[in-house]
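Undergrad: Sequence first, then the predicted structure, then my questions.
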Amino acid sequence: MPIRRRLEGRTIAALAADGFEKVELVVPLRTLQAAGAEVHVVSLRRGRIRGVNLHVPASRVRVDRTVEQADPGDYDGLLLPGGFINPDLLRQSAAAREFVRAFAASGKPIATLCHGPWVLASAGLLDGRTLTSWPGIRDDLVYAGATWLDQDLVRDGNLTTSRGPQDMAAFVRGMLDAFAATAPEPARAAPRRASDPQPEAPVGWAVGALRWSPKPSAAALMGVGLAAAVQRTLNGPDARTRRSRAAGRTGGRPRPRWLPAAP
């Protein structure tokens, strides 16, 4: 089937936060749209989230839904890009972890690469699964119960994974195949096998790129300092008192609208 029609009628959630690796969100997103899918960028906050190229700030992407607003039942699949910062923020969010668990529970396809599987580990979804990732998080995934393979693409039930941007061609093909499936593929525990060994050295091209990346500008450093000062103000004693009082009036943090009320 031509790529422009493969995913016609499908809706995909791309779960990302600030610090996403630009190529790992933008390339899959555009490919999905070219294949006919509707893609919603789901994030922890409204507005536009900032991408990165390794650690250098890149362009922003508009958020379509916050994770509290988005209902997993409205989507046919989940894309989880990587980057160093993005999945670290997502894995700390209870709402994001619940969002990911809902896709796993329904057997809907999940496609992720690079550091993206960190989120799956924190959501408790990797015990008995087989996958790949950025080599630097291999041990995290193994300790979470997964079998880790040093391959450009690994398919295990509803889970499709790649190591990083260097595997983008294989990842895009595997992602399209997974999202084009006509029926949910249940998560399964693959037969146990030994994980591939730990890497003996960091990925060479990434180290080289970091070595030759530009120095931070004075404006960037001032921006970081200003952001830190604002955050300290927001988290100060007065702010905590106001939040405590507000929580007392509302009964705590608002529940994502798609989660059932507690009995």
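TA: Sure thing, it's come through.

Undergrad: Please make it C-alpha for all contacts and neighbour counts, starting now.
TA: Noted.

Undergrad: which residues in the stretch 1-150 of the chain form strands?
TA: Taking DSSP state E, counting those that start in this stretch as the criterion, the stretch 1-150 of the chain carries its strands at 11-15, 20-21, 38-43, 48-53, 56-62, 65-66, 77-80, 110-113, 130-131, 147-148.

Undergrad: Check which helices and strands the fourth one is in contact with.
TA: Spelled out, that is strand 48-53. Packed against strand 48-53, as judged by 3 or more C-alpha pairs under 8 Å, 6 or more residues apart in numbering; DSSP states H and E, are the following elements: strand 20-21, helix 22-34, strand 56-62.

Undergrad: Run a quick neighbour tally on Ala227.
TA: 12 (other C-alpha atoms under 10 Å).

Undergrad: Could you confirm it falls within a strand?
TA: No - Ala227 is assigned helix when assessed by DSSP: H, G, I helix; E, B strand; the rest coil, not a strand.

Undergrad: so of the strands of the stretch 1-150 of the chain, which one's packed in deepest?
TA: strand 20-21 (a mean of 32; mean count of other C-alpha atoms under 10 Å).

Undergrad: Can you show me the helices along this structure?
TA: Here the chain has its helices, by DSSP state H, at 22-34, 86-91, 94-105, 117-122, 138-143, 168-179, 204-211, 218-234, 237-250.

Undergrad: How about the residue nearest the centre of the chain, nearest residue that isn't a chain neighbour?
TA: With distances taken as C-alpha atoms, centre = their mean, the chain has Leu80 as the residue nearest its mean C-alpha position (3.2 Å). Nearest residue to Leu80 in three dimensions, chain neighbours excluded: Thr112, at 4.6 Å (C-alpha to C-alpha, 6 or more residues apart in numbering).

Undergrad: next, the one to line up against it:
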Amino acid sequence: MAQRLEGKTIAVLATDGFEQVELTKPVEALKEAGATVEIVSDKSGAIQGFNHFDKGQTVQVDRTLSDADAGRYDGLVLPGGAHNPDTLRINQQARDFVRAFFTQNKPVAAICHAPWILIDAGVAEGRRMTSYKTIRKDLENAGAEVVDEQVVVDDGLVTSRDPDDLPAFCAKMIEEFAEGRHSQGRSAGRGETPSAPH
């Protein structure tokens, strides 16, 4: 039923403190659909996952941000967890990496707290999105249209609220990645505007 993603390479941007199932389930779904998946991080080696407040498994990093080029990927996944996106949102390389996917009109999927990164990357304004309930006001303040739905798709951007939404999130993520670039130009305009460092 799911579209096949053979020949596509997807980046998963995460660091210590990611919510484990929000990384492992999308990666599993992507690989089952035939995609090549690379874990990109602000550090090399392994990153620590969490099951809410408890330490979970570690995941091996495939490529550091300093060596990552958005141009070589067909899509981007941003897992949640409170600490993970809070660390990445203040990292200039992470913000630039994320913003490049919007500039290049490539699909992006973000779940739970991950839309925090989109706020700091300057790409949330004008977007219809959802997120974990505690950061919805942040999204509204950044100019996003925030709704309480299990999965929201807006011009190549897929967002969901929490791990309970993972089945719907993964299905829409694969659908958007299979579709590929979104050529409306809407994403590009928003991605290029906030080019100056924050």
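TA: Structure's in. What do you need? This one's a predicted model, so the numbers in the text were calculated from it and none came from an experiment.

Undergrad: Need the TM-score from the superposition.
TA: Once superposed, the chains reach a TM-score of 0.91 (TM-score structural alignment, normalised by the length of the second structure), with 187 aligned residues with a C-alpha RMSD of 1.3 Å.

Undergrad: about what we covered before: of the strands of the stretch 1-150 of the first structure, which approaches Thr161 of the first structure most closely?
TA: strand 110-113 (5.1 Å; C-alpha to C-alpha).

Undergrad: related to what we said a few turns ago, to Ala218 of the first structure, which of the strands of the stretch 1-150 of the first structure lies closest?
TA: Ala218 of the first structure lies closest to strand 56-62 among those, at 14.1 Å (C-alpha to C-alpha).

Undergrad: Now do that closest one: distance to the chain's middle.
TA: Between the centre of strand 56-62 of the first structure and the centre of its chain there are 15 Å (C-alpha atoms, centre = their mean, to the nearest Å).

Undergrad: Which part of the second structure matches that strand?
TA: Alignment of strand 56-62 of the first structure against the second structure: residues 54-60, by TM-score structural alignment.

Undergrad: with the first structure superposed, average distance for that stretch?
TA: Comparison of stretch 54-60 of the second structure with the first structure after fitting gives an average deviation of 0.4 Å (mean C-alpha distance after the TM-score superposition for the first structure).

Undergrad: So which residues make contact with that stretch?
TA: The contact list for stretch 54-60 of the second structure, computed with C-alpha atoms under 8 Å, 6 or more residues apart in numbering, reads 20, 39, 45-50.

Undergrad: I'd like the helices of the first structure laid out as TSV, including distance to Val56 of the first structure.
TA: Formatted as TSV, the helices of the first structure follow (distance: least, C-alpha to C-alpha, whole Å):
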stretch	distance to Val56 of the first structure
helix 22-34	10
helix 86-91	13
helix 94-105	25
helix 117-122	21
helix 138-143	24
helix 168-179	20
helix 204-211	9
helix 218-234	11
helix 237-250	32
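
Undergrad: Mind checking those for the one nearest to Leu153 of the first structure?
TA: Proximity to Leu153 of the first structure (C-alpha to C-alpha) singles out helix 168-179 among the helices of the first structure, at 6.2 Å.

Undergrad: List the buried residues of that closest one.
TA: Residues of helix 168-179 of the first structure classed as buried: 168, 171-172, 174-176, 178-179 (neighbour count, 16 or more other C-alpha atoms under 10 Å).

Undergrad: nearest to Gln151 of the first structure, of these?
TA: Closest approach to Gln151 of the first structure among those (C-alpha to C-alpha): Phe171, at 10.8 Å.

Undergrad: Quick one: map the closest one onto the second structure.
TA: With TM-score structural alignment as the criterion, Phe171 of the first structure lines up with Phe169 in the second structure.

Undergrad: In contact with that match, which residues?
TA: So Phe169 of the second structure contacts 111, 150-151, 158-160 (C-alpha under 8 Å, 6+ apart).

Undergrad: let's see 6 Å
TA: For Phe169 of the second structure, the contact set (C-alpha atoms under 6 Å, 6 or more residues apart in numbering) comprises Val151.

Undergrad: just so I know, which of the helices of the first structure lies nearest Gln69 of the first structure?
TA: Nearest of the helices of the first structure to Gln69 of the first structure, taken as C-alpha to C-alpha: helix 94-105 at 10.2 Å.

Undergrad: re the thing from before, which position in the second structure pairs with the residue nearest to the centre of the first structure?
TA: By TM-score structural alignment, Leu80 of the first structure lines up with Leu78.

Undergrad: so who does that match touch?
TA: Neighbouring residues of Leu78 of the second structure by C-alpha under 6 Å, 6+ apart: 13, 110, 114.

Undergrad: Look up how far Ser160 of the second structure lies from the last one.
TA: To tie it back to what came earlier, the one meant is Ala114 of the second structure. Distance from Ala114 of the second structure to Ser160 of the second structure, counting by C-alpha to C-alpha, to the nearest Å: 10 Å.

Undergrad: Equivalent analysis for Asn84 of the second structure, please.
TA: 16 Å.
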